[in-house]
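>>> make a model of this:
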Amino acid sequence: MTEDPDVVVVGAGAAGTGAARGLVEAGLKVLVLETLPRTGGRAFTQQAAGSVVDLGCGWLHSADRNPWVGLAGEIGFDVDRGPSAWGDQFRDLGFTQSERDDAYLAFEQWTERVATNPPRSDVAADAIDPADGWTSYLQALSGYISGDELERISCKDYAAYDEASTDLNWRVPAGYGTLVSAAMPAQAIVSLSTPVEAIALEGRRIEVKTASGTVRARAVIVTTSTNVLAGDSIRWPSALDPWRQAAQRLPLGWNEKLFFEITGSAPFEDETHLIGDPRDASTGSYYIRPFGQPVIECYLGGAGARHVADEGSEAVFARASDQLVGLFGGDIRRNLRPLIASDWARTASIGGAYSHALPGQADARIALAKPFDERVFFAGEATDTTNFSTAHGALQSGQRAAREVIAALTVIHS
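Reported below is the predicted structural model:
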């Protein structure tokens, strides 16, 4: 495959990119192994019918402290600093202002209870007040935010993210996935379509086995998703069982995106948004004509996203189309053409969206981030205790792992 590198980075997503950048800056020889035929991981921009769409992460969350903003400037990418339309409901369709006020209040009160008076169970669902009448809406938001129902969400984990996040959310017109891919350093050797089959601890060198051959490195940074780390697609040494057990406590949630192309004359306005049905926990969240492009993004989380895996994208496109028709009227059906859809749950090298801690398991993130024997290091959004589920959390975790490797190799060399 190549002469043995100093460090192997497993995965070419945001975490792998952050790791590779830090390592090459230190003068180390870096090999990045990626199962997919592209870089970017869960950041994936596609051109579809002339529009630029992000099938994975699309927003620079906590943009005022998001390192991708500065990196975008360094690389030469524009960042759109305009406000998100998420809090709006276009023309009050299906969700009046009064209803939104009540629903938002229910969410704010639930968030406050999670942060200041969480249930002993640490189960986020146990912080719901059924009397407010907005349980389905809260479950829908949990799907968008965490990718799963509140019964499987840790209060402590959710509160840590919420406290650290800010309300600024910006975008990259060229696509977040395009930015992440462009940030991979040219000095790193990147081998695409090269799944890792096994990692073995042989002597001081780490053996990384692939179908293309075996490489031996002084250190390895593992940036695979928690579902892959906990699964069996890679043969892991038994010494890493504690890390795999930590990964099991941080499963990936369910999130998918569908995009409709808007054809003909339709009553859709640029940069508008609406929730399909706030009383349906599986409802889609619809972002209309982002950047003025003739598309509608349907974002699904939790139960809504599971429908993609269970029924296929065609059936889910039909369900989303019916929901939009219910809001705008039957005439708009002819203006909606299914364009493209994600399928993260069935992407074998990833297996889902982003991590959430199961109730009582928030500290698994700390355990997952610890290195093994100063030879195997771990990165990825799941290893960040406050910025998990984001591309900037993944980037920062890769940078952190690179610093740990550099320090460890410096000690060994000295």
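
>>> from now on I want contacts and neighbour counts done on CA atoms only, so please keep to that.
Will do.

>>> correct me, but residue 261 touches residue 339?
Yes - using Cα atoms under 8 Å, residue 261 is in contact with residue 339, at 5.7 Å.

>>> and for these two, which residues touch both?
residue 49 (Cα atoms under 8 Å, 6 or more residues apart in numbering).

>>> more crowded one of the two?
residue 261 (21 against 15; other Cα atoms under 10 Å).

>>> and residue 119, that's in a helix?
No - applying DSSP: H, G, I helix; E, B strand; the rest coil, one finds residue 119 to be coil, outside a helix.

>>> which ones are touching it?
126, 127.

>>> switch the cut-off to 10 Å
Taking Cα atoms under 10 Å, 6 or more residues apart in numbering, we find residue 119 in contact with 113, 125, 126, 127, 128, 155, 156.

>>> one more: residue 170?
58-64, 66, 69, 79-84.

>>> how about the strands in the stretch 201-350 of the chain?
205-210, 213-217, 219-222, 255-262, 272-275, 285-288, 295-301, 336-341 (DSSP state E, counting those that start in this stretch).

>>> and the third one, how far from the chain's centre?
In terms of Cα atoms, centre = their mean, to the nearest Å, the centre of strand 219-222 is found 21 Å from the chain centre.

>>> and it, what does it pack against?
strand 7-10, helix 14-25, strand 30-33, strand 205-210, strand 376-378, helix 391-413 (3 or more Cα pairs under 10 Å, 6 or more residues apart in numbering; DSSP states H and E).

>>> 6 Å instead?
strand 7-10, strand 376-378 (3 or more Cα pairs under 6 Å, 6 or more residues apart in numbering; DSSP states H and E).

>>> one more sequence to fold, the one below, so I can look at both together:
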Amino acid sequence: MLDRRTMLTGSAAMTASLALPLGSGQAAEADVIVIGAGAAGIAAAHQLKAAGRRAIVLEARGRIGGRAFTDASLGPAYDAGAMFIHWAERNPWVQIARDLGIETPSESWGGGFRVFAGGQPMADADRQRRRGAFGQIDRRLETVDLAKRDVSIRDLLGDLGPDLAPIASSGLLLSIGEESERISARDYQRLWAGDDLLVPSGYGNLVARHGAGLDIRLNQPVSEIRWDGPGVSVTTPAGTLRAQACIVTVPVGVLKAGAIRFTPELPARTRDALDGIGMGALTKIALKVEGDRFGISPGTSFLEAGSPKRLMNFDLFPEGKDLIVAFCGGDHARELSAAGPAAARDHLTTLLSTMIGSDIRKAVTGISFPAWWTDPFSRGSYSVCLPGREAAREQLAEPIGGRLLIAGEATAGGGAMTVGGATLAGRAAAAALARIKA
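Modelled structure (predicted):
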């Protein structure tokens, strides 16, 4: 279980008016332009609207939700992105779901769990060895003093040796989505913990519903943000909009790729913060399965763990749906994303055929592969602080020029990597604008 210890600050209610007047002759279409209609952008826009401010949300995709996306392209729907309402005791989405009449039951694994190596059942001795390695990260975080020096998770586990250390850290591929040498131990240590809830009707659908009533404009990828005047101007294929301020909620991967040009360029301190944050590659691949279910109970999980670097979990027939959903992360997920859907389908069915039988190849009739790593509007699954750079999240959230803010799960402190954290960060950015003076 991730340990989410640190509280996100800056979520005060927005009570003061914006004090960012445009120069004479410049008409503003909005008080604030919000870039991105994911959880952070929606949260910021709702808070601005509640304070009587006009916010326009520009979304590059043809849908709302960002990396929270319930995909029904195969018929039965599944959450291709965010899936759990983490740390439910303080997650704002518990109340949002309740207000919308949407059920959020506790997590249930259903049909059991089996571990494989190379598609064959893992030997009991190897399973025991693997089980003994798990938990080493948390045990070390409880005893190691990181106050003086941050280290990577790989270095934290270095004394386990070359055989056990990769096993001990392999679970991070399916939670953080990144290789252990690229994960800050300090950043991991502060991540909030708590109960997880599910959204059977789709977390992505829930986020999209929460966007109702806002001025959200789809298919509007932003190419440039100018903040050299008294306000801001934002350019999309539809033209240029002006506002008093701008909240940028696109994923860090998009900013690092240079997809949006900033004029003038972002300050050195902001660019340095971006250099300290990477993007994980947690990936889901769904297969449509028709006909035989091979005697497998719905909700059964198969974990392929023969190679710690190529860990893959299969969720078979979740909630009784005709789907098998594969989870992978790190460099293995990047390789599959680059290879494309056809190669990914062949890889998965080959592995499943050794677990279930060769008839699975004929039973698989379709694939859904969002591939967040190669998606130009995400460039990864969620943010990961590099070793020694755990302060980059707070640094990235600092206001720029009195009129520009960056917000999202990457600036959510202990709530990073989650929809709940993105929501709190969006609210905090909207509140921060109220405190900025021209």
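
>>> return the distance of the residue mapped onto residue 225 of structure 1 from structure 2 relative to residue 361 of structure 2.
Counting by TM-score structural alignment, residue 225 of structure 1 corresponds to residue 251 in structure 2. According to Cα to Cα, to the nearest Å, residue 251 of structure 2 stands 36 Å off from residue 361 of structure 2.

>>> quick one, helices of the stretch 51-200 of structure 1?
67-75, 97-116, 135-146, 155-164, 176-182 (DSSP state H, counting those that start in this stretch).

>>> now the first one: which residue numbers in structure 2?
In other words, helix 67-75 of structure 1. Using TM-score structural alignment, helix 67-75 of structure 1 pairs with 92-100 in structure 2.

>>> for that stretch, buried residues please.
Neighbour-count burial for stretch 92-100 of structure 2 flags 92, 93, 94, 97 (criterion: 16 or more other Cα atoms under 10 Å).

>>> for the first one, which non-adjacent residue is spatially closest?
The shortest distance from residue 92 of structure 2 to any non-neighbouring residue, by Cα to Cα, 6 or more residues apart in numbering, is to residue 420 (6.2 Å).

>>> ok, back up a step: so which of the helices and strands packed on strand 219-222 of structure 1 gets nearest residue 208 of structure 1?
In terms of Cα to Cα, the element of those nearest to residue 208 of structure 1 is strand 7-10, at 8.0 Å.

>>> give me the mean distance between that closest one and structure 2.
Comparison of strand 7-10 of structure 1 with structure 2 after fitting gives an average deviation of 0.5 Å (mean Cα distance after the TM-score superposition for structure 1).

>>> for that strand, which helices and strands make contact with it?
Counting by 3+ Cα pairs under 6 Å, 6+ apart, strand 7-10 of structure 1 packs on strand 30-33, strand 219-222.

>>> tell me the most buried of the ones you listed?
Among these, strand 219-222 has the highest mean neighbour count (mean count of other Cα atoms under 10 Å), at a mean of 26.

>>> on that earlier part again, need the helices and strands packed on strand 219-222 of structure 1 in TSV (columns: mean neighbour count and distance to residue 202 of structure 1).
Compiled in TSV, these are given as follows (neighbours: other Cα atoms under 10 Å; distance: least, Cα to Cα, whole Å):
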stretch	mean neighbour count	distance to residue 202 of structure 1
strand 7-10	28	15
strand 376-378	23	12
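
>>> dump those strands to TSV, plus distance to residue 166 of structure 1.
Formatted as TSV, those follow (distance: least, Cα to Cα, whole Å):
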stretch	distance to residue 166 of structure 1
strand 7-10	31
strand 376-378	26
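
>>> before we move on, the earlier item: with neighbour count and distance to residue 242 of structure 1 added, can I get the contacts of residue 119 of structure 1 in TSV?
As requested, the contacts of residue 119 of structure 1 are arranged in TSV below (neighbours: other Cα atoms under 10 Å; distance: Cα to Cα, whole Å):
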residue	neighbour count	distance to residue 242 of structure 1
113	19	32
125	23	28
126	18	29
127	22	31
128	23	33
155	30	23
156	23	21
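
>>> show me which pair in those is furthest apart.
Maximum distance among the contacts of residue 119 of structure 1 (Cα to Cα): 15.0 Å, for 128 and 156.

>>> which among the buried residues of stretch 92-100 of structure 2 gets closest to residue 400 of structure 2?
For the buried residues of stretch 92-100 of structure 2, the nearest to residue 400 of structure 2 is residue 92 (26.9 Å; Cα to Cα).

>>> got CSV for the helices and strands packed on strand 7-10 of structure 1, with distance to residue 99 of structure 1 too?
Formatted as CSV, the helices and strands packed on strand 7-10 of structure 1 follow (distance: least, Cα to Cα, whole Å):
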stretch, distance to residue 99 of structure 1
strand 30-33, 49
strand 219-222, 46
